[in-house]
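Enquirer: Need coordinates for the below:
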Amino acid sequence: KEAKKNPGEDSPPANAAAAAATSGSKFARPRPHALVSPPPPPLPPSRVLVLSDGREEGNVYLMAQYMAHHLTHVTPSLEFNCERLRFESSPAPCTLFLSNVTEDDDAVLRKQMEEFGGVERAFVVRTASNRSKGYAIVEFCVPEFSQRAKKILDDRFELKSKALYRLRRESKRFARGGR
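Expert: Sure, this is the predicted structure:
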């Protein structure tokens, strides 16, 4: 009695990859596709991450980020007392929170903040009924701009608050009644 043969069991393989897969074993079956996934498509030019080391601009913050990234991912990894070293550059704040804001227009606020440097975003926080809550958020392009703005605005506020405090004290000096 003859056993039934499966079609393709003894037939020659269709391509070279299938021939290589079946050459070692009589029972090996050809694989129609590879198990390796295709490479991902390239990123559009706007999404490509370019790490500048900051030396051309003289930006210490960018240099710190660049060095921390490369020292963390160096091969072989850097070790001290049998522990792997990690390097981090703490992100300097680029965002300022401004309280007691009397300005209600985002464009005017942005224009006022641009005197300190480049501004990414500037907006007055609003209620659901579109009324100002009295504070704003300003995000600068570079941490140095936000630090400069904070220092100048703090100095302005300090001068105004000292004058206001002096005015209140003088008015209370000659008040009658109470101690």
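Enquirer: C-alpha from now on. contacts and neighbour counts both.
Expert: Will do.
Enquirer: what about Leu96, distance to Met113?
Expert: Distance, Leu96 to Met113, by CA to CA, to the nearest Å: 10 Å.
Enquirer: between the two, who's got more neighbours?
Expert: Shown here are Leu96 and Met113; by other CA atoms under 10 Å, Met113 has more neighbours (20 against 16).
Enquirer: ok, now which ones touch that one?
Expert: Applying CA atoms under 8 Å, 6 or more residues apart in numbering, we find Met113 in contact with Val119, Val138, Ala149.
Enquirer: Report the separation between the first one and Phe145.
Expert: When CA to CA is applied, the distance between Val119 and Phe145 equals 9 Å.
Enquirer: cool, and the second one?
Expert: Spatial separation of Val138 from Phe145 under the definition CA to CA is 11 Å.
Enquirer: Please generate a structure for the following sequence too, so the two can be compared:
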Amino acid sequence: MTQPDRSSLTIEESSIRVQTTFDEAKTKRYLRSYIFDDVTDGAHIAALIYTPRTTDAFLSGTTTQRAYNLMKKHVEGPIKQYDIISLMPDLLVSEDLPFAQASFDELNYEFIEETLRRVKETNGVVLCGWGSPGRLMHHLPAYEKLFDQYADILYCSGITSKGEPNHLRLTVDDSPMITYPDMKLKAKKLKRK
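Expert: Model prediction:
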């Protein structure tokens, strides 16, 4: 067997920095950012989830990658930064965050607002994927005005039976990108049933 000729191959290197923003006690994880250092000018995208887990640093790599691949199809040019941010920053010790632990967090609200602003400024998109956690229904009114302001960049890959965005784990590379206004319209129809 002869060896293939590798003389015409080139190696291209790229660098991805990962930054995670915690509170001092590391009981809340506000933001995880993947920053593509080799991209000088590109879009900012984000995935908006319910709450991070202690075991997998927000999401599994597969879920993160599938969401990234889907959003990449809906922006022009390269991606400079990919943020994963939670509506409730409390770290999950188990799958069911106790009712008393999940509470509206003003600092987290500021992180979400800042992320949405940066995404919009760079013509990026945000993939909402928080599922239908019961506790969220108590806090969503605080976010509704903000989400309405940024409705043109908010999408989901499906809608739950309660009218909320499907959990990000259900996203695949060819999922539909449903607009936030369409999701709200469907949610109203589901609530009338």
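Enquirer: TM-score for this pair?
Expert: TM-score of the superposed chains, computed with TM-score structural alignment, normalised by the length of structure 1, equals 0.20; 58 aligned residues with a CA RMSD of 5.0 Å.
Enquirer: intersection of neighbour lists for Leu96 and Met113 of structure 1?
Expert: Contact criterion CA under 8 Å, 6+ apart; residues bridging Leu96 of structure 1 and Met113 by contacting each: Val138.
Enquirer: sorry, back to before: could you dump the contacts of Met113 of structure 1 to TSV with distance to Leu159 of structure 1 and neighbour count?
Expert: What follows is the contacts of Met113 of structure 1, written out as TSV (distance: CA to CA, whole Å; neighbours: other CA atoms under 10 Å):
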residue	distance to Leu159 of structure 1	neighbour count
Val119	25	20
Val138	22	20
Ala149	15	19
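Enquirer: Narrow these to those in helices?
Expert: Those of the contacts of Met113 of structure 1 mapping onto helices are Ala149, per DSSP state H.
Enquirer: Relative to Lys172 of structure 1, which of the contacts of Met113 of structure 1 is nearest.
Expert: Each of those was checked against Lys172 of structure 1 using CA to CA; the closest is Ala149, at 34.4 Å.
Enquirer: how close does that closest one sit to Thr22 of structure 1?
Expert: 72 Å.
Enquirer: Likewise for Asp155 of structure 1?
Expert: Asp155 of structure 1 is 81 Å from Thr22 of structure 1, by CA to CA.
Enquirer: Also Ser171 of structure 1?
Expert: Distance from Ser171 of structure 1 to Thr22 of structure 1, by CA to CA: 101 Å.
Enquirer: got it, and Lys150 of structure 1?
Expert: The gap separating Lys150 of structure 1 from Thr22 of structure 1 is 73 Å, by CA to CA.
Enquirer: and if you look at Asp106 of structure 1?
Expert: Counting by CA to CA, the gap from Asp106 of structure 1 to Thr22 of structure 1 is 71 Å.
Enquirer: which secondary structure elements does the longest helix along structure 2 contact?
Expert: Assignment by DSSP H gives helix 106-121 as the longest helix of structure 2. With contacts taken as 3 or more CA pairs under 8 Å, 6 or more residues apart in numbering; DSSP states H and E, helix 106-121 of structure 2 sits against strand 29-36, strand 43-49, strand 79-86.
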